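> Sequence and predicted structure below; questions after.
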Amino acid sequence: MHLESTIEQLFHLVASGDRRRARTFVADLLGRGVRPERLANDVFWPVHEMLVKLFKHAQISRLSYNYATRTLRQLADQGALAYVRAERPAGRVLLMCGPTEGEELGAQLAVDLLEAAGHEVFFGGAGVSNDEVIGELARTKPSALVMWASAAADAPAIRGLIDQLREIGGHPNLRIICGGGVFNRADGLAQEIGAHATACTPAALVAALNAPTDPTPAVASRPAVRRLRQAA
């Protein structure tokens, strides 16, 4: 599989709304032995990032964006059914994401791969207040809180949440991981707002969650504001 041309071809198919040809294209890749997990991380994820970037800068129409996100979601749903599932549980995760269709699609790609890797994922989506998130942390007791495919406008609230969790001190072993979305566009932002780790792809997120826990507390810093302005 030539990755760059594969990404480009699928992008044009989903953006044109040609769902039948997009399904046929993906089925052909699977028939040639490409694993669905690799398709999700190495093809679907880059297509998702292209869509978000181009739509953000008004370089594709709303119709093309809608076509693409909905077709890509269907392809992701179908592919996830064939993922190889881990036999052992790997931990519990609470995952939140940005507010748009594209950002939710990016989060779904991550959630599906996390679940295949053995993680129990509570996928909260967008628009949830910090107080609700803190309440859900107390209820579900996850080992990690993941803020994934977030918008630039979400970052101040995420920093506020991290500060609030540190002040409360009720989750000393909770790992906070940020990635995708604005965190991919503003290098270093995740660490500057106080996250323990960052990841740029769904597969990297799985690896970060499976890595040994870093006991170093997250510490926010002032340059985060500048990073946000650069990414907006």
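Received the coordinates, thanks. Residues are numbered from 1 along each chain as shown.
> alpha carbons only for contacts and neighbour counts from here, please
OK.
> where along the chain do the helices fall?
3-15, 19-31, 36-39, 45-56, 62-80, 101-116, 130-140, 155-168, 182-185, 189-192, 202-210, 224-231 (DSSP state H).
> Tell me which of those helices sits nearest to residue 90.
Residue 90 lies closest to helix 202-210 among the helices of the chain, at 7.6 Å (Cα to Cα).
> Any buried residues in the closest one, and which?
Neighbour-count burial for helix 202-210 flags 202-203, 205-206, 209 (criterion: 16 or more other Cα atoms under 10 Å).
> Same check on stretch 79-86?
In stretch 79-86, counting by 16+ other Cα under 10 Å, buried: 79-80, 83.
> Residue 142 - nearest residue in space that isn't next to it in sequence?
Excluding its sequence neighbours, the residue lying closest to residue 142 (Cα to Cα, 6 or more residues apart in numbering) is residue 92, at 4.7 Å.
> Now do the same contact list for the closest residue to residue 16 other than its chain neighbours.
Using Cα to Cα, 6+ apart and skipping residues adjacent in sequence, the residue nearest residue 16 is residue 64, 6.2 Å away. Counting by Cα atoms under 8 Å, 6 or more residues apart in numbering, residue 64 touches 14-17.
> Next, format those residues as CSV and append neighbour count and distance to residue 46.
CSV is the format used below for those (neighbours: other Cα atoms under 10 Å; distance: Cα to Cα, whole Å):
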residue, neighbour count, distance to residue 46
14, 25, 13
15, 24, 14
16, 17, 17
17, 19, 18
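> With respect to residue 4, which of these is nearest?
Using Cα to Cα, residue 14 comes nearest to residue 4 of the contacts of residue 64, at 15.7 Å.
> May I ask you to confirm that the closest one is in contact with residue 71?
Yes - proximity of residue 14 to residue 71 meets the contact threshold set by Cα atoms under 8 Å, at 5.9 Å.
> Report whether the expected contact of residue 183 with residue 190 is present.
Yes - using Cα under 8 Å, residue 183 makes contact with residue 190 at a distance of 6.1 Å.
> Now do the shared contacts for these two.
Taking Cα under 8 Å, 6+ apart as the criterion, residue 183 and residue 190 both touch residue 198.
> Can you tell me how far residue 167 is from residue 160?
For residue 167, the distance to residue 160 (Cα to Cα, to the nearest Å) stands at 10 Å.
> which one of the two has more residues nearby?
residue 160 (15 against 9; other Cα atoms under 10 Å).
> Alongside the first one, take a look at this:
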Amino acid sequence: MPENRRKAAALLKRLEPELVEQTLALVYAQNPDMEARYGEYGKEKCRQDTHYHFSYLIESVGSGSSALFNDYVLWAQQVLETRHLPVKDLHAHLGALKDVVTQNLPIDHYVLVANHLNSALHVLEERHGLPPETEPILSDVAQQYLDFLLNGKRHQAIELVLNEVEKGVPIKEIYLTVFQAVQHQIGRLWQLNKISVAQEHFCTAATQWAMSQLYPQVFGSERNGLKLVSTCASGDLHELGVRMVSDFFEMEGWDTYYLGSNVPVHSLLSALRDQKPDLLLLSATMTYHVPAVEAAIEAVKKAQDLQDIKIMVGGYPFNTAEGLWQQVGADGHSKNAQEALELAQELIKK
């Protein structure tokens, strides 16, 4: 069955360009009012959305996890609702996509893909009309920090954090209850159409700058003789989360070698040979980044001189799909920085 899933996903990937165009043509033919409602610009956005649908569907099929695609379509539904766009268009899109898949895939592959699409349509029906999720509660400091950022007051936000550290608040607590909590809230505010992409980027850049102001304390811990190499999957530009986790390891006495975002596999292998770490941490932000993580792990495990390195993964897809970390060949998975530290100790002992 795993091999059949991978073959179905590979076929979807190969056919994706033409399936996207077929789906777009079909959904517009079935819903002629969309042309007038959205115009040419809207049609191009619809084409982009169809590519996104396929990207998430392909990885969901390949991993055998309906949860990945279900979570994505619920997210897409909320994005439409908060922008006052009809959710029925998403249903129409997925229905047209299913029809197109029916016409282009062999029956055994179609059954696999259709199961994921049927599951997604079912959760959309279940979720429709339910009250919105409860607003997360931030600490007073985190709320002040967020308010400063949303008002463009970066310096005041950073000063707030530095004052908290001077009062004796542990830096790890600042990372978890302020930086991490606020970043999650910023992503949610964008999803709810309450802030723009520009604001989201400003807030993220400001938090990166705030973290850098704490580095004299972060990098001042006594060394424990262990080393970590960390990076995002190739193609993934969302580096803040894995950077926070790396800093936690640094504060715990590890020597960390952080590679940043979008590192090619050959560069990763070179860094591992140079640094000889005890642990490699790989992060994936989006579901369609998972294949890059899997490819990196496969390359590391094939290298005879890198066999002793333990590999841990993290990020949204692995938090969403139970057991996905095992499917990509990792030695472990953590949901946050503190959990990563605890798991690392267990892995290194083995």
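That came through fine. These numbers were taken from a predicted model, which means no experiment stands behind them.
> returning to what we had before: now do the residue nearest to residue 16 of the first structure against residue 70 of the first structure, distance only.
Going from residue 64 of the first structure to residue 70 of the first structure by Cα to Cα gives 10 Å.
> next one: residue 126 of the first structure
Per Cα to Cα, residue 126 of the first structure is found 18 Å from residue 70 of the first structure.
> OK, contacts around the residue mapped onto residue 156 of the second structure from the first structure?
When the first structure is aligned by TM-score structural alignment, residue 156 of the second structure is paired with residue 21. By Cα under 8 Å, 6+ apart, the residues touching residue 21 of the first structure are residue 13.
> okay, now residue 270 of the second structure: neighbour count?
11.
> quick one on the thing from earlier: out of the helices of the first structure, flag the one nearest residue 176 of the first structure.
Residue 176 of the first structure lies closest, by Cα to Cα, to one member of these: helix 155-168, at 8.1 Å.
> Mean deviation, that closest one versus the second structure?
Superposed on the second structure, helix 155-168 of the first structure shows a mean distance to its aligned partners of 2.0 Å (mean Cα distance after the TM-score superposition for the first structure).
> now that helix against helix 224-231, angle please.
On the basis of axes from the mean of the first three to the mean of the last three Cα atoms, to 10 degrees, helix 155-168 of the first structure is oriented at 160 degrees to helix 224-231.
> Leaving out the residues flanking it, which one is nearest to residue 16 of the second structure?
The shortest distance from residue 16 of the second structure to any non-neighbouring residue, by Cα to Cα, 6+ apart, is to residue 54 (7.0 Å).
> Onto which residues of the first structure does the helix or strand encompassing that neighbour map?
Secondary structure assigned from DSSP states H and E places residue 54 of the second structure in helix 33-63. The aligned range for helix 33-63 of the second structure in the first structure is empty, by TM-score structural alignment.
> Which other helices and strands does that helix contact?
Packing partners of helix 33-63 of the second structure (3 or more Cα pairs under 8 Å, 6 or more residues apart in numbering; DSSP states H and E): helix 2-30, helix 66-82, helix 107-127.
> Enumerate the positions of that helix that are buried.
For helix 33-63 of the second structure, burial by neighbour count (16+ other Cα under 10 Å) applies to 43, 46-47, 49-51, 53-63.
> Count the residues that sit near residue 303 of the second structure.
Around residue 303 of the second structure there are 11 other residues, counting by other Cα under 10 Å.
> actually residue 68 of the first structure, not the one I wrote
Close neighbours of residue 68 of the first structure, defined as other Cα under 10 Å, add up to 27.
> wouldn't it be in contact with residue 18 here?
No - if you go by Cα under 8 Å, residue 68 of the first structure and residue 18 don't touch, sitting 9.1 Å apart.
> so how far is residue 94 of the second structure from the most centrally placed residue in the second structure?
The residue lying closest to the centre of the second structure (Cα atoms, centre = their mean) is residue 285, at 2.0 Å. The gap separating residue 285 of the second structure from residue 94 of the second structure is 23 Å, by Cα to Cα.
> Kindly report the same for residue 162 of the second structure.
In terms of Cα to Cα, residue 162 of the second structure sits 48 Å off from residue 94 of the second structure.
> okay, the two: which has more neighbours?
Neighbour totals were compared for residue 162 of the second structure and residue 94, and residue 94 leads with 21 against 18 (other Cα under 10 Å).
> Grab the nearest non-local neighbour of that one.
Using Cα to Cα, 6+ apart and skipping the chain neighbours, the partner closest in space to residue 94 of the second structure is residue 117 (7.1 Å).
> In this structure that neighbour contacts residue 96, no?
No - Residue 117 of the second structure lies out of contact with residue 96 (Cα under 8 Å); the separation is 10.7 Å.
> Just tell me what residue 174 of the first structure corresponds to in the second structure.
Aligned partner of residue 174 of the first structure by TM-score structural alignment: residue 309.
> For that match, give me its contacts.
Contacts of residue 309 of the second structure by Cα under 8 Å, 6+ apart are 276-280.
> That one and residue 280 of the second structure: what is the separation?
From residue 309 of the second structure to residue 280 of the second structure the distance is 7 Å (Cα to Cα).
> Let me see the contact set for residue 152 of the first structure.
Contacts for residue 152 of the first structure (Cα under 8 Å, 6+ apart) come out as 181-182, 228, 231-232.
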